[in-house]
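*Asks:* here is my input, please return the structure:
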Amino acid sequence: MKLLVSAAAIISVASLPALAGEFNGPYLGLGVGYTDADGPGARDGDNTSFGGHVGYDYSFGSGFVLGGEVEYDRVNADLGGAGGTIDNIGRFKVKAGYDFGPVLGYGVVGAARATTSFGNDTGLVYGVGLAYPVTEQWAVSGEVLRHEFNDLGGAGSDFNVDTFNLRASFRF
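*Replies:* Prediction:
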């Protein structure tokens, strides 16, 4: 259900009236979203998340866009009982996509670092997103990301964390 709501939000952004945009150069922005963490046993939790991002895209002129981004989200997801909390997640993502005119569709892959009340771990992050320019400098986007942590907190606990983010970015 959560994935369905997130997909509907991304599709609604894509169905806005067309505005010519250029997905090239540096940008920074803010985002708000939803984080859902699933761990062993009853160590599950979710919460609203918020944070910032900074990145750079390079358009090859043929529609292909390649970029990189650093992102930080404050999560504060309570994992239930004695499970502790996931406090924040930082990401370094490589982005590749195609400019479909008014919309950039892209995939991301990279590294994520989770800070928790019971330890920290670095894992894999991957996902998809859509970006839509609202003006020449402002764009809105939506991302659905999956994080895989294989030893969160050093206790051998595997966690999958899904995030659904709506973002606003300013291009320089």
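
*Asks:* from here on, contacts and neighbour counts on C-alpha atoms
*Replies:* OK.

*Asks:* just the terminal-to-terminal distance for stretch 146-160.
*Replies:* End-to-end distance for stretch 146-160, by Cα to Cα, to the nearest Å: 7 Å.

*Asks:* give me the buried positions along it.
*Replies:* Buried residues in stretch 146-160, defined by neighbour count with 16 or more other Cα atoms under 10 Å: 146-153, 158-160.

*Asks:* other SSEs contacting the helix or strand harbouring Tyr27?
*Replies:* Using DSSP states H and E, Tyr27 falls within strand 25-38. Other elements packing on strand 25-38 under the criterion 3 or more Cα pairs under 8 Å, 6 or more residues apart in numbering; DSSP states H and E are strand 44-59, strand 64-78, strand 157-171.

*Asks:* so can I have CSV of the ones you listed showing distance to Ala20?
*Replies:* Formatted as CSV, those follow (distance: least, Cα to Cα, whole Å):
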stretch, distance to Ala20
strand 44-59, 14
strand 64-78, 15
strand 157-171, 14
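
*Asks:* for Ala37, which of those is the nearest?
*Replies:* Ala37 lies closest, by Cα to Cα, to one member of the helices and strands packed on strand 25-38: strand 157-171, at 4.2 Å.

*Asks:* before we compare anything, build this one as well:
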Amino acid sequence: MKKSIITLSIIASTLSGAAFAHNGFYIGAAYSKMGYSDLLTGIEKTDTRNGYSVNAGYDFAFGNFFVLGAELEYKDLGGMTGTFIQPSWSYTLDMTSVGVNVMPKMYFGDKFNIYAKAGLHTFSIDQTVTTTSKLSQSDSDSSMVWGLGLGYDFTPHISAQTTYEVVNTDAGSIGSANVGLRYKF
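*Replies:* As a prediction, the model looks like this:
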């Protein structure tokens, strides 16, 4: 009986320590390879500028395997330049966003996790058309951001993540493949 109680105490302390290791505040940054293939028909794209993101949030551990994260995020969605096919005018697009994300994670062991990302972002969209003169337009829009990702915790404080995200706008979809690091306090 004594051995059973000692064994159960050791298991309980190990499991609660693993759950506690997934709790906490974090900051992160990521590089984003942007894909504008679905955006703005009738424009021949000549250059795509990639983006980045920075975020801060908190992970809430529910047991040993499930974590629910909530974060604030700033994203530079890069941009693109191109020319209209008819007539031959140049076009430039730059986008940024600020939003709130919810990220449910499922851990497999103490290091690997798979997660989903759902967020509501407000976008700032700057467009410029150059003909014989320069015409600029700035606009803002709100949209959902969706994504799936994989993560690996190198230490209790440092982790790496890779995510594929999609933003649906009125003009089309923007996809991005992201690779980033996160520091947990």
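
*Asks:* how about the strand holding Tyr27 of the first structure: buried residues?
*Replies:* 26-38.

*Asks:* any idea what Val109 of the first structure aligns with in the second structure?
*Replies:* Using TM-score structural alignment, the partner of Val109 of the first structure in the second structure is Ala118.

*Asks:* count of neighbours near the nearest residue to that match once chain neighbours are set aside?
*Replies:* Leaving out its chain neighbours, the residue that sits closest to Ala118 of the second structure by Cα to Cα, 6 or more residues apart in numbering is Trp146, at 4.8 Å. Trp146 of the second structure has 19 neighbouring residues, counting by other Cα atoms under 10 Å.

*Asks:* Trp146 of the second structure reaches Ser173, doesn't it?
*Replies:* No. If you go by Cα atoms under 8 Å, Trp146 of the second structure and Ser173 don't touch, sitting 11.2 Å apart.

*Asks:* what's the overlap in contacts for the two?
*Replies:* Any residue near both Trp146 of the second structure and Ser173 by Cα atoms under 8 Å, 6 or more residues apart in numbering counts here, and that gives 166-167.

*Asks:* now for the buried residues of stretch 146-160 of the first structure: which two are most distant?
*Replies:* Arg146 and Gly153 (18.3 Å).

*Asks:* assign a three-state SS to Phe20 of the second structure, would you?
*Replies:* Counting by DSSP: H, G, I helix; E, B strand; the rest coil, the backbone at Phe20 of the second structure sits in helix.

*Asks:* list the residues that contact the nearest residue to it once chain neighbours are set aside.
*Replies:* Leaving out its chain neighbours, the residue that sits closest to Phe20 of the second structure by Cα to Cα, 6+ apart is Ala61, at 7.0 Å. By Cα under 8 Å, 6+ apart, Ala61 of the second structure lies in contact with 19-20, 22-23, 67-68.

*Asks:* repeat the analysis, applying 10 Å as the threshold.
*Replies:* Listed by Cα atoms under 10 Å, 6 or more residues apart in numbering, the contact set of Ala61 of the second structure reads 18-24, 67-69, 104-105.

*Asks:* ok, of these, which come out buried?
*Replies:* The neighbour count (16+ other Cα under 10 Å) marks 18-19, 21-23, 67-69, 104-105 as buried among the contacts of Ala61 of the second structure.
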